[in-house]
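Novice: When you get a sec, could you give me coordinates for this:
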Amino acid sequence: MSALHLTIDGAVAELRLDNPAKLNSLTVPMLEALDAHCATLERAPEVRAVVVTGTGEKAFCTGADIGAWGPMEPFDFARHWVREGHRIFDRLARLGKPTVAALNGHAFGGGLELASACDIRVIAPRASLALPEAGIGIVPGWSGTQRTARLLPEAVVKEMALFGRRIGAERAVALGFCAEVADDALGAARAIAGKAATLSPRAVEVAKYMIQAGVGEDRAALIEALGSGMIAASADRTEGVVAFAEKRKPVFPGK
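Specialist: Reported below is the predicted structural model:
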């Protein structure tokens, strides 16, 4: 059984990393579960917002479990671990519902990249951010130098990735990476998600797509999705489908 669980309570879903003995570090089964849960959430119209958190007070997620990737051959490491993890985090980032990360503890490496894949973040006072990969001879692989670098100033990403420094909670808020510091980060994240769940789900979804397209997150697919959504609501599209079914030439009303 994976240590990453999905629960749905009314309009708000919660994705929980539940591997506290290893500071919620990510394993292959956890990544596979995240992929499957994102697919479930995309097809769950009753869910209007998602909270992502970890079990315990020490860590939101301290990255990838070295026991999972350490023995891999270079080609398998690049293809299966890095590319698959990247794809799955992209899937979370592109989820058509607002996501809030509750950083109940430290977010290091892949944990910081996971938090970056969410729309906003709430952080506990004791928590900190880091990209410590160089300390074990690797580099960020799940968009730490890409998506995270869009959310934080270049110098700050370099501070973590090149110099091994940590960023505290108050500074994370001052830099705009986190929305707020809260003693009860999960409670604050749930309140934010609950508010989002009262808004128009279609308006929120389209606004998210527009913002993501503006910053380059899956731009090509989002432009086509937004355009397709507009044309699908037209009378021309209805006439085209009906005419095809009736095997006749369509007469488009231009509406």
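Novice: Please make it C-alpha for all contacts and neighbour counts, starting now.
Specialist: Will do.
Novice: Can you show me the strands along this structure?
Specialist: 4-9, 12-17, 49-54, 59-61, 99-103, 106-108, 120-123, 128-130, 167-168, 180-181 (DSSP state E).
Novice: Among these, show me which one is buried the most.
Specialist: The densest packing among these, expressed as mean neighbour count by mean count of other CA atoms under 10 Å, is seen in strand 59-61 with a mean of 31.
Novice: one step back: nearest to His37, out of the strands of the chain?
Specialist: Evaluated with CA to CA, the strands of the chain place strand 4-9 nearest to His37, the distance being 6.6 Å.
Novice: what sits up against the closest one?
Specialist: 13-19, 30, 33-34, 37, 47 (CA atoms under 8 Å, 6 or more residues apart in numbering).
Novice: can you name the two of those that are farthest apart?
Specialist: Pairwise distances across the contacts of strand 4-9 (CA to CA) peak at 24.9 Å, for the pair Asn19 and Val47.
Novice: mind listing what's buried in stretch 219-234?
Specialist: By neighbour count, with 16 or more other CA atoms under 10 Å as the criterion, the buried positions of stretch 219-234 are 219, 222-223.
Novice: Return the subset of those residues lying in helices.
Specialist: Secondary structure defined by DSSP state H assigns 219, 222-223 of the buried residues of stretch 219-234 to helices.
Novice: Kindly reformat those as CSV containing distance to Gly109.
Specialist: CSV is the format used below for those (distance: CA to CA, whole Å):
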residue, distance to Gly109
Arg219, 25
Leu222, 28
Ile223, 31
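Novice: rewinding a little: Throw the strands of the chain into JSON lines and include distance to Asn24, thanks.
Specialist: Formatted as JSON lines, the entries for the strands of the chain read as follows, by distance: least, CA to CA, whole Å:
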{"stretch": "strand 4-9", "distance to Asn24": "9"}
{"stretch": "strand 12-17", "distance to Asn24": "6"}
{"stretch": "strand 49-54", "distance to Asn24": "7"}
{"stretch": "strand 59-61", "distance to Asn24": "5"}
{"stretch": "strand 99-103", "distance to Asn24": "12"}
{"stretch": "strand 106-108", "distance to Asn24": "10"}
{"stretch": "strand 120-123", "distance to Asn24": "16"}
{"stretch": "strand 128-130", "distance to Asn24": "15"}
{"stretch": "strand 167-168", "distance to Asn24": "19"}
{"stretch": "strand 180-181", "distance to Asn24": "21"}
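Novice: Second chain to compare with the first, below:
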Amino acid sequence: MNYENILVEQKDHIQYITINRPSQLNALNKVTIEELSQALEAAEEDSAIRVIILTGSGEKAFVAGADIKEFANFSVEEGKLLSAEGHTKLFNLVENLSTPVIAAVNGFALGGGLELAMSCHFRIASDNAKLGLPEVSLGVIPGYGGTQRLPQLVGKGKANEMIMTAGMIGADEAKSWGLVNDVVAQADLMGTCEKIAEKITRNSPRAISAAIAAVNAQYKDGIDGFKAEISEFGKCFGTADFKEGTTAFVEKRKPTFTGE
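Specialist: Sure thing, here's the model as predicted:
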């Protein structure tokens, strides 16, 4: 499928999705959000894809925010709809994919860009990355999950500080806060993400999907995360991957998982 604002490439079991609006520092607009949604859903349905690496084109920005020109004149109801549709089409979609998504944060991750990175299952940042939620400087708040996911990752106090000051933090500080998993040189970013992705691809896709569901359950209202874990744990026993994994262990060989 041809896209206007993103690039999609597959190598072995890894899908690479690159937001490609370098002249706009890869800012998110409606078209880009729609295209990302379509590409991610297609990857989710492809059993050959076991990891997705999401990044921005160039060396300046992952995503430097939302395209403000698109909503500067919105009404209250239009603003609510913008946020709600973004949650459904992209940000919640990413978080709940059964295929792991690694954010390769290769520069500015601001506003909607940081919210997109936080929706991913984890984040690796280049040493030049700058992260922040500057929305209050525009008279609005983060509307794509930033007020919810940031406290989950860094705690309430740090999240309030980032949101209320509208300031940016560097990659090393983001790592110390737990906002990113690791920081590497710009030249090593994709290679590092690929090494992690390759480790993931060796494991059971069914078990990884179950683990994502169990971890996410902790953060959903009205759901007991421990009960969700018990349920997902039990389901694994009915999979071909479980039979292959345990048989391979007994036979002292490497398993070959099919995702079934």
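Novice: re earlier: and of the strands of structure 1, who's closest to Met160 of structure 1?
Specialist: Across the strands of structure 1, the minimum distance to Met160 of structure 1, taken as CA to CA, is reached by strand 128-130, at 5.6 Å.
Novice: what range in structure 2 matches the closest one?
Specialist: With TM-score structural alignment applied, strand 128-130 of structure 1 matches the range 130-132 in structure 2.
Novice: Next: stretch 161-175 of structure 1.
Specialist: Taken onto structure 2 by TM-score structural alignment, stretch 161-175 of structure 1 occupies residues 163-177 there.
Novice: what residues does that stretch touch?
Specialist: For stretch 163-177 of structure 2, the external contacting residues (CA under 8 Å, 6+ apart) are 110, 125-137, 141, 147, 154, 158, 162, 180-183.
Novice: Mind naming the longest helix for structure 2?
Specialist: Within structure 2, and with DSSP H defining each element, the longest helix by residue count is helix 30-45.
Novice: Who are the contact partners of the counterpart of Ile196 of structure 2 in structure 1?
Specialist: In structure 1, the position corresponding to Ile196 of structure 2 is occupied by Ile192, as judged by TM-score structural alignment. Applying CA under 8 Å, 6+ apart to Ile192 of structure 1 gives the contacts Val100.
Novice: mind running it again at 10 Å?
Specialist: When contacts are counted by CA atoms under 10 Å, 6 or more residues apart in numbering, Ile192 of structure 1 touches 49-51, 98-100, 120, 122, 186.
Novice: Closest to Gln212 of structure 1 out of these?
Specialist: Taking the contacts of Ile192 of structure 1 together and measuring to Gln212 of structure 1 by CA to CA, the closest member is Pro98, at 11.9 Å.
Novice: Burial check on the closest one, number of neighbours?
Specialist: Around Pro98 of structure 1 there are 23 other residues, counting by other CA atoms under 10 Å.
Novice: Tell me which residues touch the residue lying closest to it once chain neighbours are set aside, please.
Specialist: Of all residues beyond its chain neighbours, the one nearest Pro98 of structure 1 is Ala49 (5.1 Å), with distances taken as CA to CA, 6 or more residues apart in numbering. If you count contacts by CA under 10 Å, 6+ apart, Ala49 of structure 1 has them with 8, 10-14, 41, 96-100, 190, 192-198, 201, 204.
Novice: Now do Ala49 of structure 1 against Ala220 of structure 1, distance only.
Specialist: Taking CA to CA, to the nearest Å as the measure, Ala49 of structure 1 falls 24 Å from Ala220 of structure 1.
Novice: the helices in structure 1, which residues?
Specialist: Assignment of helices within structure 1 using DSSP H yields the ranges 28-42, 66-69, 74-76, 84-93, 110-116, 147-151, 154-163, 169-174, 185-196, 201-215, 219-232, 235-245.
Novice: Read off where the first one ends up in structure 2.
Specialist: Taking TM-score structural alignment as the measure, structure 2 aligns residues 30-44 with helix 28-42 of structure 1.
Novice: list the buried ones in that stretch?
Specialist: Buried positions in stretch 30-44 of structure 2, judged by neighbour count with 16+ other CA under 10 Å: 32-41, 43-44.
Novice: what about that stretch, distance to the chain center?
Specialist: When distances are taken as CA atoms, centre = their mean, to the nearest Å, stretch 30-44 of structure 2 is centred 13 Å away from the chain's centroid.
Novice: Show the end-to-end separation of stretch 78-97 of structure 1, please.
Specialist: Distance between the two ends of stretch 78-97 of structure 1: 30 Å, counting by CA to CA.
Novice: what's the answer for stretch 50-62 of structure 2, then?
Specialist: Terminal residues of stretch 50-62 of structure 2 are spaced 22 Å apart (CA to CA).
Novice: how many neighbours does the closest residue to Pro125 of structure 1 other than its chain neighbours have?
Specialist: With CA to CA, 6+ apart as the measure, Ala169 is the residue that lies nearest to Pro125 of structure 1, at 5.5 Å, once sequence neighbours are left out. Burial of Ala169 of structure 1, expressed as a neighbour count using other CA under 10 Å, amounts to 25.
Novice: how close does Ala169 of structure 1 sit to Ala196 of structure 1?
Specialist: Distance from Ala169 of structure 1 to Ala196 of structure 1, counting by CA to CA: 24 Å.
Novice: Confirm for me that Leu197 of structure 2 is in contact with Leu54.
Specialist: One thing to correct before we go on: residue 197 of structure 2 is Ala, not Leu. No. Taking contact to mean CA atoms under 10 Å, the distance of 11.7 Å between Ala197 of structure 2 and Leu54 leaves them out of contact.
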